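# here is a sequence with its predicted model. Questions after.
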Amino acid sequence: MKNIKHLFFLPGVMAIALFMILQGCKKTDKTYYEYENKIQEFDGNALSYLQAQNGIYDSMLVVLKRLPHLEDSLKTKNLTVFAVTNKSFETAVKNLNTTRKAQNKKPISLAEADLAQLDTMMCKYLVREKFRSEDFQNYSDGAFVKSLKFGYPMHILYTKASASGLVNGGPQILTYSDPRNSIFVKFWQRSPTNAVNIATHNSIIHVVAPGHEFGFNDFTTRINK
């Protein structure tokens, strides 16, 4: 009898375990299939948003302060802003001054860097019109947009990250690129975002990942005069 009871008991345990696994999978799948990149709303303009994030965009604000026409645009114009964190500026300035040290030149800070060059570089992060990430999801190869002031063509590619093994089940990512006037992608300077769709009164803000170097790797070349 022991053997018979054991044979009935084992399939029962296996059935319960299988049911629990299936329920767990069902819950996980539902979680990721229903993933939404919830849009954050900020009650203010684009400049006010940057100013309100203490310790995150200080360097970007230093540059904007020196370029009042851009500062004003962030207050009044409809824009897509690719916000650059302090880390990206720190990397750019560090690389510049490492080069200058090797050349026996004095270091340069953001407060001293050439204004015309800063203007050219900063404008690449400010795009005419307001674009959410979803505006690019139907473009398999991405799409070109025009930067503020100079109309320089930048490129935006939409993807979704994988999550818990589910392909394209995670957060939305925009890859923001400086094509460098080349049709060959291998020559482009590309940077992903780590946050998208922050809505202000006059803009949509996407945050460039901190591994990016401000200026799309042109900062040293442009500033080291």
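Good, I have the coordinates.
# C-alpha only now, for contacts and for neighbours.
Will do.
# so where do the strands sit in this structure?
Along the chain, counting by DSSP state E, strands occupy 40-41, 79-83, 126-128, 143-146, 153-160, 172-178, 189-199, 203-208.
# now render those strands as CSV, adding distance to S59 and mean neighbour count.
Below are those laid out as CSV (distance: least, Cα to Cα, whole Å; neighbours: other Cα atoms under 10 Å):
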stretch, distance to S59, mean neighbour count
strand 40-41, 23, 12
strand 79-83, 11, 24
strand 126-128, 16, 22
strand 143-146, 24, 17
strand 153-160, 22, 19
strand 172-178, 20, 22
strand 189-199, 18, 20
strand 203-208, 14, 25
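# I'd like those written out as CSV, with distance to F136 added.
Shown next, in CSV, are the strands of the chain (distance: least, Cα to Cα, whole Å):
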stretch, distance to F136
strand 40-41, 19
strand 79-83, 13
strand 126-128, 14
strand 143-146, 7
strand 153-160, 6
strand 172-178, 9
strand 189-199, 12
strand 203-208, 13
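# figure out which of those is closest to I108.
Minimum separation from I108 across those (Cα to Cα) falls at strand 79-83, 22.6 Å.
# chain center to that closest one, what's the gap?
Put simply, strand 79-83 sits 10 Å off its chain's centre (Cα atoms, centre = their mean, to the nearest Å).
# what's the angle from that strand to strand 172-178?
90 degrees (axes from the mean of the first three to the mean of the last three Cα atoms, to 10 degrees).
# contact partners of strand 79-83?
Contacting residues not belonging to strand 79-83 are listed as 46, 57, 125-131, 202-208 [Cα atoms under 8 Å, 6 or more residues apart in numbering].
# please compare the first structure with the one that follows:
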Amino acid sequence: MKKYLLLLAITGFFACEKGMQDYRNAKPVSEVGVSTYDFLKAQGTLYDTLLRIIDNVHLTEVLKNDKVTFFIPQDNSIETAMRNVNFARIRLGDPGNWTIDSVPLNVWDSLLRRYILAGIVDADSLRYADGADLVSLYQHGMNGKMSRTNASGAVGGGTEVVEFSDRNDSRFIKDWSTALTQNVDIKTKNGLMHILESRHIFGFTSFVGKAYPKSLEAIQGPYLGYPLEIPGIVNAADFDEGPVNVAYSYSKDGNHSYRPDNPGTESCSEGDNQVSPGGGYNVGWTKDGNWLRYTVDIKEAGNYKVELRIAGNGGGIIYLMVDDVVVSNEIPIQGTGGWQTWQGAFGTAVLPEGKHLMKVVIKKANLNLHRVIFTKIN
């Protein structure tokens, strides 16, 4: 994984004999002596993809000369967005071989400009209860808000970050998609930079739909395009595609870190990419009676151990259904001490062989769900 560290320099970026200096291991500073564009260029290979897009959509001179604030997406954010669009293509029967050059330039242009604001927007200007409404270079509505992270279990005891949100043309916060900063208030010759976290997905929730409009067509079926195998891991965020009360029943919308439809998904501290990209995300904002549907392929009928990876305040109950028949005991959920503090809750299920529709029913909520792990009992 790339580590995006900032360069420590106020004046020059060139050594007389050695050429470009390597600042990737230097400490972050609040001011650099070059333009925003040249700062990115000086980072070696760390922003190659971003710079290529900037050049292709003719934003080079803007980032060299105009007074702008740039919320900088890292290359990893762009790579994740490309993986998502290729997954969408595979699900719909198209080759999953797109590169950044396959995406229309107008898509890169319109979405990249959402990260660029005219003038100087520093962190102190965003210290309002509801943040500050901002306007991108194409007059798209954004929002910036200072907030303090949690640390060692202390709410608000961590570092301050900027919540940079795409308002998605809605005045309701529940409809917004939010990215967090990794570093803020880095002054350049022509503007200001805020570096976004690498786990942010480029384009917020708009990239796949704009790059590949076919993905917006209503479909029903397994999210990854194929049934999830049991025994194995069913990632909660990989619930089926389809409308409410068919693919899911959810009473509250949340964030959309992994996929743009309901229910809300967020990056999971326990996350990894095991089995699918959904392994790095969990489903949250649960309410009593919510359920999620998964298309599964059960390799062998029989008794299974069920491990739910959960986090939350406790008091929850989950059970499983296959083809609308209850197949498990009611599994009680204990408190874990935090919404990203994960542990297992265990039960058993009797499963039939073959392809079926499985529901994870949240009888009592107050929990986040990461994944369900099925192990055959001999």
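Noted; the coordinates are in hand. All figures in this text were calculated on a predicted structure; none of them were measured in a lab.
# would you pull the TM-score for this pair?
For this chain pair, the superposition-based TM-score is 0.77 by TM-score structural alignment, normalised by the length of structure 1; 185 aligned residues with a Cα RMSD of 1.8 Å.
# for the strands of structure 1, which one sits closest to H6 of structure 1?
Per Cα to Cα, nearest to H6 of structure 1 of the strands of structure 1: strand 153-160, 48.6 Å.
# what angle sits between the closest one and strand 172-178?
Interaxial angle, strand 153-160 of structure 1 versus strand 172-178 (the same axes, to 10 degrees): 160 degrees.
# which ones are touching the residue nearest the centre of structure 1?
Nearest to the geometric centre of structure 1 sits T193, at 1.7 Å (Cα atoms, centre = their mean). Residues in contact with T193 of structure 1, defined by Cα under 8 Å, 6+ apart, are 173-176, 206-209.
# L47 of structure 1 matches what in structure 2?
Using TM-score structural alignment, the partner of L47 of structure 1 in structure 2 is Y37.
# what's around that match, how many residues?
When neighbours are defined as other Cα atoms under 10 Å, Y37 of structure 2 has 19 of them.
# so K145 of structure 2 makes contact with A132?
Yes: here K145 of structure 2 lies in contact with A132, judged by Cα atoms under 8 Å, at a distance of 6.3 Å.
# joint contacts of those two?
Listed as contacting both K145 of structure 2 and A132 by Cα under 8 Å, 6+ apart are L126.
# next up, the contacts around Y32 of structure 1.
By Cα under 8 Å, 6+ apart, Y32 of structure 1 lies in contact with 163, 166, 169-170.
# which one of those is nearest L7 of structure 1?
Nearest member of the contacts of Y32 of structure 1 to L7 of structure 1, counting by Cα to Cα, is L166, at 36.9 Å.
# the nearest residue to that closest one once chain neighbours are set aside and Q51 of structure 1, how far apart?
Excluding its sequence neighbours, the residue lying closest to L166 of structure 1 (Cα to Cα, 6 or more residues apart in numbering) is Y32, at 7.5 Å. Going from Y32 of structure 1 to Q51 of structure 1 by Cα to Cα, to the nearest Å gives 33 Å.
# thinking again about what came up before, and the match of L47 of structure 1, how far is that from G191 of structure 2?
To G191 of structure 2, Y37 of structure 2 is 10 Å away according to Cα to Cα.
# do V29 of structure 2 as well
Per Cα to Cα, V29 of structure 2 is found 15 Å from G191 of structure 2.
# could you do L50 of structure 2 as well?
18 Å.
# spit out the contact partners of the aligned residue in structure 1 for V85 of structure 2.
Alignment note (TM-score structural alignment): V85 of structure 2 maps to L96 of structure 1. Residues counted as contacts of L96 of structure 1 (Cα under 8 Å, 6+ apart) are 108, 219-220, 223-224.
# can you give me the helices for structure 1?
Ranges of helices in structure 1, per DSSP state H, are 2-33, 46-52, 58-66, 68-76, 86-102, 115-123, 219-223.
# mean shift between the fifth one and structure 2?
Which is helix 86-102 of structure 1. For helix 86-102 of structure 1, the mean deviation from structure 2 after alignment is 0.9 Å (mean Cα distance after the TM-score superposition for structure 1).
# pull the distance from that helix to the chain's centre.
Worked out by Cα atoms, centre = their mean, helix 86-102 of structure 1 lies 21 Å from the chain centre.
# list the buried residues for it?
86-93, 95-97, 99-100 (16 or more other Cα atoms under 10 Å).
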